[in-house]
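K.L.:
this is a predicted model, with the sequence first.
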Amino acid sequence: MQKAKVKVEKDFIISRIDRRIYGSFIEHLGRAIYTGIYEPAHPEADEQGFRKDVIRLVRDLKVPIIRYPGGNFVSGYNWEDGVGPKELRPKKLELAWRSIEPNEVGVNEFVDWTKKVNSEVMMAINLGTRGIDEARNLVEYCNFPGGTYYSDLRRKHGYEKPHKIKVWNLGNEMDGEWQIGHKLPHEYGRLAREVAKVMRMVDPDIELVVCGSSGPGMPTFPEWERIVLEHTYDVVDYISLHYYANMPGPDHIDLPDNPDLKSFIAKNLVMEDFIKAVVSTIDYVKAVKRTKKDVYISFDEWNVWYHSFKKDKNVEPWQIAPPLLEEDYNFADALLVSNMMITLLKHADRIKIACLAQLVNVLAPITTVKGGIAYRQTIYYPFMHASNYGDGLVLLPKVESPKYDSKLYTDVPLLETVVIYNDEKEEISVFAVNRDVENSLYVEYDLHGFNGFKVEEHIVYDSEDPFAGNTPENPDRVVPRKERNSAKIDGNKLEVVLPKFSWNVIRLKKQGVN
């Protein structure tokens, strides 16, 4: 058995975690809304038509913020179509996903739903077909108390109190040719700056996210970030990043037909390089501007995406809620999501918001059957563990791990890990992935400055078949388990054996603390 060592020091802190790093995303796309979160004819529908079984599963994830309504959808969306009496709302051609949008769910209903799941809205505005007017009117509708046209319109629609939406996206993926209203970086930067100005005139307390690159493979990356930030640095709070592991491209791996698991499970290293490049660009613009202000990262789309491309080609266009982007995730996908989650946490000093894309049915940890059950995909579990147990301070780790070379990458560490100290509860959470597809890995953690802790539990998520997944017929095929006597602590030395190809959560608690 190979061995790895990790050293952390109680006073060596990367950052306190902003809980919004555990955010997610719902777009008017496929079955995310209709037959996803909303299905009035379902046996478990509540008085507004929202599925209570889905609400329960989302609550268990403890998602603090949910991006809405897109995504590509937002670049052709008129928000006015989704407010007011439902019988008067128009059905529209939705060009981004070649669907029909019935507008039964809009801003107000989605705000209601986020309250049911104990979350908040991260609202995106349309900077594809619209601009300054749409942005200021929507902020007024959502956030202004009353006495003006749009705030009183909201009150007329049954919402006396303002929604007080805090975080706003200035469009979506405006660097992409596929985007309705695609713009060059200087065009978008100028527009975003002016939109930001008027939005803050309506509500000075909002936080704004400007569009970064749609991925590290974009031909304009990272010049896009530089140019956009040179226009907007002083009027925004975050720049967005998007990354989907294993999309078609030079490093695509078609699992399980081409089972290069060693390369597949290392794709979070691409994500890590992407983050570092954007951080460097932010710092460059900050230096050029000679400012002390910090702009942070909103990694508001991230996930694994590749299963549904063939299926999506066979979907007939111009349906309401067609089955689009419905990934049937397997265990290997869940392990890569685990690594990506660890990557985000290791950069918590710069990443304050992140959104697993998406939440229900579309690239999602939760899948529903129309009229039937809602169940957890494999990726549900590592995200749930991180969100439930990953509060507090991210500690700076010094990791010594065996490495390997794969077909696509070199010097890949077998161990991917992060240590989080909850200073309020006197608890430590160790998240760890063993990338080794054949053997267990022994790891010794030197938790310097931490004495008197005991092992509460060791959660293991693994599968003998890395390509196994959960299905409507067998929704609990791949689930986590409790490992006994595999994690031991003596003083400040934690020793643990990580099973082959596994995600692990080792929870420690200070003795004598309830």
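P.N.:
Now that the structure is in, tell me what you want to look at.
K.L.:
C-alpha only now, for contacts and for neighbours.
P.N.:
Fine.
K.L.:
number of residues surrounding residue 14?
P.N.:
Using other Cα atoms under 10 Å, residue 14 has 18 neighbouring residues.
K.L.:
my guess is it contacts residue 394. True?
P.N.:
Yes. When contacts are counted by Cα atoms under 8 Å, residue 14 is listed as touching residue 394 (5.4 Å).
K.L.:
joint contacts of the two?
P.N.:
Common neighbours of residue 14 and residue 394, counting by Cα atoms under 8 Å, 6 or more residues apart in numbering, are 346, 348.
K.L.:
show me where the stretch 251-400 of the chain has strands.
P.N.:
Remark: strands assigned in the stretch 251-400 of the chain by DSSP state E, counting those that start in this stretch are 296-304, 351-357, 366-368, 374-376, 393-395, 398-400.
K.L.:
same check, this time on the stretch 401-514 of the chain
P.N.:
Under DSSP E, counting those that start in this stretch, the stretch 401-514 of the chain gives strands at 403-404, 412-413, 415-422, 427-434, 441-448, 453-461, 481-482, 487-490, 493-498, 502-510.
K.L.:
take the one below as the second:
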Amino acid sequence: MIIDKDFSIASIDKRIYGSFIEHLGRAVYDGIYCPEHESANEFGFRTDIIELVKELNVPIIRYPGGNFVSNFYWEDSVGPVNERPKRLELAWRSLEENKVGLNEFAKWAKDANSEVMMAINLGTRGVSDACNLLEYCNHKSGTYYSDLRMKHGVKEPHRIKTWCLGNEMDGPWQIGHKTMKEYGRLAEETARAMKLIDPEIELVSCGSSSLQMPTFPKWESTTLEHTYEHVDYISLHQYYGNQENDAADFLAKSDDMDKFIRTVIATCDYVKAKKRGKKDINLSFDEWNVWYHSNAADDDITKNHPWQVAPPMLEDIYTFEDALLVGLMLITLIKHADRVKMACLAQLVNVIAPIMTDANGGGAWKQTIYYPFMHASKYGRGTALLPVINTPKHDTATHEDVTDIESVAVYNEEKEEVTIFAVNRNIHEDIQLVTDVRSFEGYRVAEHIVLENEDLKCANGFANEKVFPVSTSQSTLDQGTLNSLLHKASWNVIRLVK
């Protein structure tokens, strides 16, 4: 492999290390909010969870959904808590008590050193409701909704910058599902009105809910015909599973993510050319993760045990191989730093999450996927460098020419650091990686961090952490040549400093 300062992709927007909290399962209640917990602060939020989130250094968090948002009446979530209505939550067939709402979550996000990416309801609501919410959040004072916010005890506006125009509106599962033209027109008019209220906001138009959607990529081209002049981003969502129990094919699925991103970029550029436009539509990959372990249990709750308060849903317990794919997906996002400017690991706590809590106020623990995300967020700040790599390849059940080594480098000029992220997705053989780093004269190896386990199905639990990173001596640097031993099926973080 060759990495060079001049092989620059783009400056990495820190928001690609964002995450997502939805009013779903135990994400909010018994997740971030648990007044009975010994660590709870005066607002009922668990400070031990806040510290784990801060360790991940998450710059932006999407809220309040997700499918939840398409039947969300934001007015229910503000004002005196004891006066808030309880509602039937239709997306996940739960009971929403509205004990945690907009203002409380904004306070929590600030305590976690994060900003809010707010999603609006374009399923069962529309333009006027979106404008009212924006006025409540961002207008300083002197109007009905800004003064209502102040009456609710929030003197200063939230100044939320990033807004999602609905969620997965292409999906027939979505409450208020729209056709391409219906959504395009509604999103266009909503965006136009919102930017009259606050011209500084950024807007995300709904893209396809996955690469497999039958309307992809026509959905993107049709909706952007309407929204191009008014939005800044289009969203992508994608989850992967290993239902076939084929580890090699599972680890190749980041190649599908790369294809998804490239196709969306091409479609955005087609619309730009057709409209003779000057701006690029960038990408917000605002839902991505591994998700498949909990599907049967989730179906049982929604079908047979509805209207519970915060039932345990989507509580995937992640394996070591899941962590490898999360690492591969992070590498893919970094490689597209020129157009992917935001991304949200879905989700953050308890619901397909890197952070888990035991039920009923128990302890918190780190899932296997916590670590590659933490490493990328911590060390993946700076300029993404495109590696020139010569690697063996292999075929899997549904993929061809799968590279054994997937890698990307990040150059932080200010800190004089270079970080190489690399996954050996050959599950049978160790590989010696030789990297030409002559462009970084005077640098030395600071550390080589490895996440590995002989058991691909190994998972973590409370007070039982079996998958965790260790520092090794598997990299040496001599006269501009970096030699690194990458063990089979391993996530590697190689840091060079001056």
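P.N.:
Done, it's in. On a predicted model such as this, the values are computed, not experimentally measured, just so you know.
K.L.:
TM-score for these two?
P.N.:
After superposition, the two chains reach a TM-score of 0.98 (TM-score structural alignment, normalised by the length of structure 2), with 494 aligned residues with a Cα RMSD of 0.8 Å.
K.L.:
ok, back up a step: quick one: which of the strands of the stretch 401-514 of structure 1 is nearest residue 381 of structure 1?
P.N.:
Nearest to residue 381 of structure 1, of all the strands of the stretch 401-514 of structure 1, is strand 453-461, at 8.2 Å by Cα to Cα.
K.L.:
now the closest one: which residue numbers in structure 2?
P.N.:
The aligned range for strand 453-461 of structure 1 in structure 2 is 443-451, by TM-score structural alignment.
K.L.:
next: stretch 301-311 of structure 1.
P.N.:
The aligned range for stretch 301-311 of structure 1 is 287-297, by TM-score structural alignment.
K.L.:
first-to-last residue distance for that stretch?
P.N.:
With Cα to Cα, to the nearest Å as the measure, stretch 287-297 of structure 2 spans 21 Å from end to end.
K.L.:
quick one: that stretch to chain centroid distance?
P.N.:
Stretch 287-297 of structure 2 sits 14 Å away from the centroid of its parent chain (Cα atoms, centre = their mean, to the nearest Å).
K.L.:
just give me the match in structure 1 for residue 208 of structure 2.
P.N.:
Checking TM-score structural alignment: residue 208 of structure 2 goes with residue 213.
K.L.:
what is the neighbour count of its match?
P.N.:
When neighbours are counted by other Cα under 10 Å, residue 213 of structure 1 comes out with 26.
K.L.:
show me what contacts the aligned residue in structure 1 for residue 126 of structure 2?
P.N.:
Under the alignment (TM-score structural alignment), residue 126 of structure 2 pairs with residue 131 in structure 1. With contacts defined as Cα under 8 Å, 6+ apart, residue 131 of structure 1 is in contact with 191, 195.
K.L.:
what comes up buried for the match of stretch 301-311 of structure 1?
P.N.:
Across stretch 287-297 of structure 2, burial judged by 16 or more other Cα atoms under 10 Å covers 287, 288, 289, 290, 291, 292, 293, 294.
K.L.:
of these, which is the nearest to residue 375 of structure 2?
P.N.:
When those are ranked by distance to residue 375 of structure 2 (Cα to Cα), residue 289 comes first, at 16.1 Å.
K.L.:
quick check: closest non-adjacent residue to that closest one.
P.N.:
residue 239 (5.1 Å; Cα to Cα, 6 or more residues apart in numbering).
K.L.:
which positions in stretch 496-511 of structure 1 come out as buried?
P.N.:
496-510.
K.L.:
same question, stretch 321-337 of structure 1
P.N.:
Across stretch 321-337 of structure 1, burial judged by 16+ other Cα under 10 Å covers 321-337.
K.L.:
just the residues you listed: which are in helices?
P.N.:
Counted as lying in helices by DSSP state H, out of the buried residues of stretch 321-337 of structure 1, are 331, 332, 333, 334, 335, 336, 337.
K.L.:
who's in contact with the aligned residue in structure 2 for the second one?
P.N.:
With the correspondence set by TM-score structural alignment, residue 332 of structure 1 lines up against residue 321 in structure 2. Under the criterion of Cα under 8 Å, 6+ apart, the contact list for residue 321 of structure 2 reads 247, 251, 456, 457, 489.
K.L.:
in structure 2, which residue range corresponds to the lengthiest helix in structure 1?
P.N.:
When structure 1 is parsed with DSSP H, its longest helix is helix 268-289. In the comparison with structure 2, helix 268-289 of structure 1 aligns to the range 254-275 (TM-score structural alignment).
K.L.:
flag every buried residue along that stretch.
P.N.:
Going by neighbour count (16+ other Cα under 10 Å), the buried part of stretch 254-275 of structure 2 is 254-255, 257-258, 260-261, 263-265, 267-269, 271-272.
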